[in-house]
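My questions concern the predicted model and sequence given below.
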Amino acid sequence: MILPNKYVTLTESYIGISALILETIADKKITVDKLWSKFQRKYILSKKINTYPTYQKFIYILEFMYLCSMISYTDKGEILNENLKVSN
């Protein structure tokens, strides 16, 4: 599930969805619920991806991203992309 293979497509894998989440975060600070709403509008409701994660899997992917140092959290609980400078 972490890496795509013969049975798990890129859009179902943690690595693939992580890239979409990082693109959604961009260079802003954002809370988890706002990030989920923005991710839904951008990818799920617009049907840009065929198979989409549940909210539970979305949280697991955020934990995976935190453990891999892709994202970090502020004291206020906002998520920010570790690879970019934050504008706010």
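Received the coordinates, thanks.

all contacts plus neighbour counts: C-alpha atoms, from now on.
OK.

for the spatially most central residue of the chain, what are its contacts?
Centrality entry for the chain: nearest residue to the mean C-alpha point is Ile21, 2.7 Å, by Cα atoms, centre = their mean. Residues touching Ile21, when contacts are defined by Cα atoms under 8 Å, 6 or more residues apart in numbering, comprise Phe39.

Next, count neighbours for the closest residue to Asp27 other than its chain neighbours.
The shortest distance from Asp27 to any residue that is not its chain neighbour, by Cα to Cα, 6 or more residues apart in numbering, is 4.9 Å, and that residue is Val86. The burial count assigned to Val86 is 12, neighbours taken as other Cα atoms under 10 Å.

ditto for Lys85
So Lys85, with other Cα under 10 Å, has 11 neighbours.

Report the contact partners of the closest residue to it other than its chain neighbours.
Distances taken as Cα to Cα, 6+ apart place Asp27 nearest to Lys85, at 6.3 Å, with adjacent residues excluded. Listed by Cα under 8 Å, 6+ apart, the contact partners of Asp27 are 80-81, 84-87.

put this beside the first:
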Amino acid sequence: MILPNKYTDLSKTLIWFGGIILNILGKKNLNIDKCYKKFFDIQKKYNQEISYEDYMKAIIYLYMIGAIEQDGEGGIYNVNFKSKSE
């Protein structure tokens, strides 16, 4: 699911996934694979199976709206915290 409508469970949308990713990043830099591992572990707690493709769509969404940036070393970070250390 990409965008919610009135019949959609929000926990299956890119907006929800994006919020989880921003929470995982916090004030840290993480490479995309480490972030996915943490994302996957969180989703397991909620008994949801999220594909890597949907995870990457959420990463692209966050990048497009300016919520995350790349650090030049293969990592991503939450621009709201502007910290570039892991």
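Yep, it's here. Small disclaimer: the values here were computed from a predicted structure and weren't measured.

TM-score them against each other, please.
Their TM-score after superposition, calculated using TM-score structural alignment, normalised by the length of structure 2, is reported as 0.86; 85 aligned residues with a Cα RMSD of 1.6 Å.

Tell me which residue of structure 2 matches up with the residue nearest to Asp27 of structure 1.
Taking TM-score structural alignment for the superposition, Val86 of structure 1 sits opposite Ser83 in structure 2.

tell me the secondary structure for that match?
Following DSSP: H, G, I helix; E, B strand; the rest coil, the label given to Ser83 of structure 2 is coil.

these two touch, right, it and Leu30?
No. Contact criterion Cα atoms under 8 Å: Ser83 of structure 2 and Leu30 do not qualify, at 11.5 Å.

Common neighbours of these two, please.
Tyr77.

could you check the distance from the residue nearest to Asp27 of structure 1 over to Leu80 of structure 1?
According to Cα to Cα, to the nearest Å, Val86 of structure 1 and Leu80 of structure 1 sit 7 Å apart.

list residues touching both of those two?
Contacts common to Val86 of structure 1 and Leu80, judged by Cα under 8 Å, 6+ apart, are 27-29.

between those residues, which is nearest Phe64 of structure 1?
Lowest distance from Phe64 of structure 1 to those (Cα to Cα) belongs to Lys29, with 18.4 Å.

I'd like to know how many residues surround the closest one.
Here the neighbour count serves as a burial measure; for Lys29 of structure 1 (other Cα under 10 Å) it reads 19.

so who does it touch?
For Lys29 of structure 1, the contact set (Cα under 8 Å, 6+ apart) comprises 78-81, 86, 88.

The same query, at a cut-off of 6 Å, please.
Taking Cα atoms under 6 Å, 6 or more residues apart in numbering as the criterion, Lys29 of structure 1 is in contact with 78-80.

Which of the three states applies to the residue nearest to Lys85 of structure 1?
When states are read from three-state DSSP, the local structure at Asp27 of structure 1 comes out as coil.

any idea how far it is from Asn88 of structure 1?
Relative to Asn88 of structure 1, Asp27 of structure 1 is positioned 8 Å away (Cα to Cα).

Much appreciated, bye for now.
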